[in-house]
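Engineer: need a 3D model of the sequence below.
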Amino acid sequence: MSYVQHQQNFYGLPVVTVPQYTPATLLPEAGSVAWRLATGPYPTDEDYHDYWKRFTSTVELEKVRALVFGFGAHYMPHQELIDLSSRLTGLEALFLNDLEDDEEMISSIEEGDLAPLLEAFPNLRELVVRGGGGLEFPVSGHAGLRSLRIESGGLPPATAADIAAADLPSLERLELWLGDDWYGGGTTVEQLAPLLAGEGKPALRHLGVQNSPIQDELAAAVASAPVVPRLTSLSLSMGTLSDEGAEALLHGQPLVHLDELDLSHHYLSHAMMLRIWTALEPAGVRVNLLGRREPDQEEDDEEWDDEDGRNGRYVAVSE
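Structural biologist: Below is the predicted model:
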């Protein structure tokens, strides 16, 4: 299963790629779709600028609600978007770097500072970013943002800490793919402390702290985290969760108030899976235990693998 795929729907709208040659009269109504901008492989600077000019001159920007960008690392559209903020007055959703592995590996996708972009669009409600290289989030607050998802094979720890500490009073959904230390990750439980304490995000209802090599530590922290009682769904998926972390969840605060608990891509024993299911499913919690994996015994025997404590377990998305 690939976790990194092109968006077919975004912000409740079908994604339509801006064509290079279709007459403007044949384009859909500007607010009825999420517009995807992608120039294809190996575009020149001229290709990029001509394509961007075509979009801005043929689509009614004031009516655009959602944008999806698939340009790649060399053409981050931050400044172009900021320059158009006075025309993109209806923009509510933004997906940056909608690229699949054959276009650019997630660990190679560079991003940058998101603060100017968020400042330029105070009415933005949903933001998705794929890639973590160079990603910065020095944002003290944003009143309108309701959903934030960072898809990364290695989210810079300082960035994760900034997101955890940010004042986002309207945020209802937060999903962080923390990623692997080898690819720039390494976020600790301590850096997520404000988030787990429930600070700065009073509207939060879904929390995903995912794709981490310390998923057991995160599970243990979540087991007593003050933020959990206000949630309706929780995801600890895509990481290295083992029986140790699951045991902490079972002995922690009650989770029966949740509508859904996502633990997919895990390293749980069959006996532990049954215990979790027995504890939560009868209470009405939808528990996702798909994607059970076995530790890689061959790698587990390697000296370097034992030294970093991975024990043959790996996150779902890294390189």
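Engineer: from here on, just use CA atoms for contacts and neighbour counts.
Structural biologist: Fine.
Engineer: wait, residue 155 touches residue 188, no?
Structural biologist: No: using C-alpha atoms under 8 Å, residue 155 makes no contact with residue 188, being 11.4 Å away.
Engineer: which of these two has more neighbours?
Structural biologist: When neighbours are counted by other C-alpha atoms under 10 Å, residue 155 and residue 188 differ, and residue 155 comes out ahead with 30 against 16.
Engineer: OK, contacts around the more buried one?
Structural biologist: By C-alpha atoms under 8 Å, 6 or more residues apart in numbering, the contact list for residue 155 reads 131-133, 135, 177-179, 184-187.
Engineer: what do you get for residue 228?
Structural biologist: Residues in contact with residue 228, defined by C-alpha under 8 Å, 6+ apart, are 196, 222.
Engineer: how about the strands in the stretch 151-300 of the chain?
Structural biologist: Counting by DSSP state E, counting those that start in this stretch, the segments of the stretch 151-300 of the chain that form strands are 173-177, 206-210, 233-235, 260-262, 286-288.
Engineer: now do residue 274: how many residues are near it, please.
Structural biologist: Going by other C-alpha under 10 Å, the residues that sit close to residue 274 add up to 12.
Engineer: before we move on, back to that, tabulate the contacts of residue 155 (CSV), appending neighbour count and distance to residue 36.
Structural biologist: Below are the contacts of residue 155 laid out as CSV (neighbours: other C-alpha atoms under 10 Å; distance: C-alpha to C-alpha, whole Å):
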residue, neighbour count, distance to residue 36
131, 28, 17
132, 28, 20
133, 22, 22
135, 22, 21
177, 30, 23
178, 34, 26
179, 33, 26
184, 20, 28
185, 25, 28
186, 20, 32
187, 23, 31
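Engineer: let's have those residues in CSV, adding distance to residue 311.
Structural biologist: Converted to CSV, the contacts of residue 155 look like this (distance: C-alpha to C-alpha, whole Å):
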residue, distance to residue 311
131, 26
132, 25
133, 26
135, 29
177, 21
178, 19
179, 17
184, 20
185, 18
186, 17
187, 19
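Engineer: relative to residue 143, which of the residues you listed is nearest.
Structural biologist: Ranked by distance to residue 143 (C-alpha to C-alpha), the contacts of residue 155 are led by residue 135 at 20.8 Å.
Engineer: and for comparison, fold this next one:
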Amino acid sequence: MGIHRYLDHFGGLPVADLRHSYSSEPSAVPGEQPPETYSRQPNPPYGIAPGEYAPDAVAWRLRRRAWDSEDPEITEIYEYFADTVDTSKVTALIIGGWDEDMSEENPMVERLVRDAHRFPALRHLYVGDIVQEESEISWITLGPVTPLLEAFPLLAELGVRGVENAPVDSPAFSPVRHEHLRRLRIESGGLAARIVRAVCLSELPALEELELWLGVGEYGGDASVDDLSELLTGARVPALRRLGLMNSEFQDEIAEALAGAPLTARLETLDLSMGTLGDRGAEALLSGQPLGHLKELRIRHHFLGEAMADRLRTALRASGVSSDISPPADTRSWGDGRYVEVSE
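Structural biologist: Presented below is the predicted three-dimensional model:
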């Protein structure tokens, strides 16, 4: 998944946009995927009406198309959904765009927390399925995350996208214990250090997959490698097997920390994509603890030299590790030429 395409599957189900009873059916609009990309999905781009599919047959997406003047408010779409779909059987839910100005706090977070009792079967939740044509990622407010985890103690997967615009005394994420969460994904062009630390201090005994897009300082990404130290011990995430520490300005330092981290020894998949990884970080991976236990190492969007990339591929292949190492990113004319894939 990236910032240019909507989710088409989630929670093991095809995604279905809910069509409000009187919402229009626009043709091509900004951010809309062309109809042919929906050929494997149960709905055309403008969505399906309630009753066309069983509540647990699709991942329901609720979103307001701000460019369509006839589209209802997101809260009205939600109430319509709650009144016409048996939410007690819904297993996967996606919240898309909620307004023309995504910097305003998403009203759906409060409603979902309030109405958690109406979703006893919900196991997969994604908040912020918004493509770049709708809003830059730095304009999307990352709403309260911890209340969602507290409201849904059986949730298995949570994904969120945006940057923190919360008051100092009201962080978007606080350390939490959650017994059933297996996958957590936080996508940002600038992830605040206090969020990174809160994730790393959370007790998540069932967590198998974690993905963090750390972003850049210009958009609030003030974390450092030190903020990851508790995570890298692995003590609070005993089941973690797939880790993505991505989209970072300090990707070399992350690689160096991983090279000696206790957590690394039990990972199956490691993803260091989207950031500024260079030869220094790759050398640390090669000279650190053996990586032969990995099933896959992914490095897409990077700044490795050709010789170093070949060394890394060869070493991984000799150990039976699958590598997904893309060609290097284009260089730029400022600084040292490195940049993350997603920032603004």
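Engineer: which SS class is residue 51 of the first structure?
Structural biologist: Of the three states, residue 51 of the first structure takes helix under DSSP: H, G, I helix; E, B strand; the rest coil.
Engineer: can you tell me what it aligns to in the second structure?
Structural biologist: Using TM-score structural alignment, the partner of residue 51 of the first structure in the second structure is residue 77.
Engineer: same question, residue 122 of the first structure
Structural biologist: So, by TM-score structural alignment, residue 122 of the first structure is matched to residue 153.
Engineer: repeat that for residue 197 of the first structure.
Structural biologist: In the second structure, residue 197 of the first structure lands on residue 233 (TM-score structural alignment).
Engineer: next, count neighbours for its match.
Structural biologist: Residues lying near residue 233 of the second structure (other C-alpha under 10 Å) number 17.
Engineer: tell me the contacts of it?
Structural biologist: Each residue near residue 233 of the second structure by C-alpha under 8 Å, 6+ apart is listed here: 261-263.
Engineer: highest neighbour count among those?
Structural biologist: Most crowded among the contacts of residue 233 of the second structure, counting by other C-alpha under 10 Å, is residue 263 at 20 neighbours.
Engineer: against residue 157 of the second structure, how distant is the residue lying closest to it once chain neighbours are set aside?
Structural biologist: Spatial nearest neighbour of residue 263 of the second structure, excluding adjacent residues (C-alpha to C-alpha, 6 or more residues apart in numbering): residue 234 at 4.7 Å. Using C-alpha to C-alpha, to the nearest Å, we find residue 234 of the second structure at a distance of 19 Å from residue 157 of the second structure.
Engineer: between the two, which one's more packed in?
Structural biologist: Legend: neighbour count by other C-alpha under 10 Å for residue 234 of the second structure and residue 157, higher for residue 157 (22 against 19).
Engineer: now that one: how far from residue 178 of the second structure?
Structural biologist: Per C-alpha to C-alpha, residue 157 of the second structure is found 11 Å from residue 178 of the second structure.
Engineer: give me the number of residues near the aligned partner of residue 142 of the first structure in the second structure?
Structural biologist: Taking TM-score structural alignment for the superposition, residue 142 of the first structure sits opposite residue 178 in the second structure. Applying other C-alpha under 10 Å, we find 21 residues neighbouring residue 178 of the second structure.
Engineer: dump the residue contacts of residue 178 of the second structure.
Structural biologist: Contacts for residue 178 of the second structure (C-alpha under 8 Å, 6+ apart) come out as 149-150, 153, 203-205.
Engineer: now these in CSV, with distance to residue 70 of the second structure?
Structural biologist: Output for the contacts of residue 178 of the second structure, formatted as CSV (distance: C-alpha to C-alpha, whole Å):
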residue, distance to residue 70 of the second structure
149, 33
150, 35
153, 36
203, 44
204, 43
205, 45
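Engineer: of those residues, just the buried ones, ChimeraX syntax please.
Structural biologist: To isolate the buried members of the contacts of residue 178 of the second structure in ChimeraX, using 16 or more other C-alpha atoms under 10 Å:
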select :149,153,203,204,205
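Engineer: which pair in the contacts of residue 178 of the second structure has the greatest spatial separation?
Structural biologist: Farthest pair in the contacts of residue 178 of the second structure (C-alpha to C-alpha) is 150 and 205. Separation: 15.1 Å.
Engineer: skip the chain neighbours and tell me the closest residue to the aligned residue in the second structure for residue 98 of the first structure.
Structural biologist: Aligned counterpart of residue 98 of the first structure in the second structure: residue 129 (TM-score structural alignment). Residue nearest to residue 129 of the second structure in three dimensions, not counting chain neighbours: residue 96, with 4.5 Å by C-alpha to C-alpha, 6+ apart.
Engineer: what lines up with that neighbour in the first structure?
Structural biologist: Match for residue 96 of the second structure (TM-score structural alignment): residue 70.
Engineer: equivalent analysis for residue 138 of the second structure, please.
Structural biologist: Using TM-score structural alignment, residue 138 of the second structure pairs with residue 107 in the first structure.
Engineer: in three-state terms, label that match for me.
Structural biologist: Three-state call for residue 107 of the first structure (three-state DSSP): helix.
Engineer: stretch 236-243 of the first structure aligns to what range in the second structure?
Structural biologist: Across the second structure, the stretch matching stretch 236-243 of the first structure (TM-score structural alignment) is residues 272-279.
Engineer: likewise stretch 262-276 of the first structure?
Structural biologist: Aligning stretch 262-276 of the first structure against the second structure (TM-score structural alignment) gives residues 298-312.
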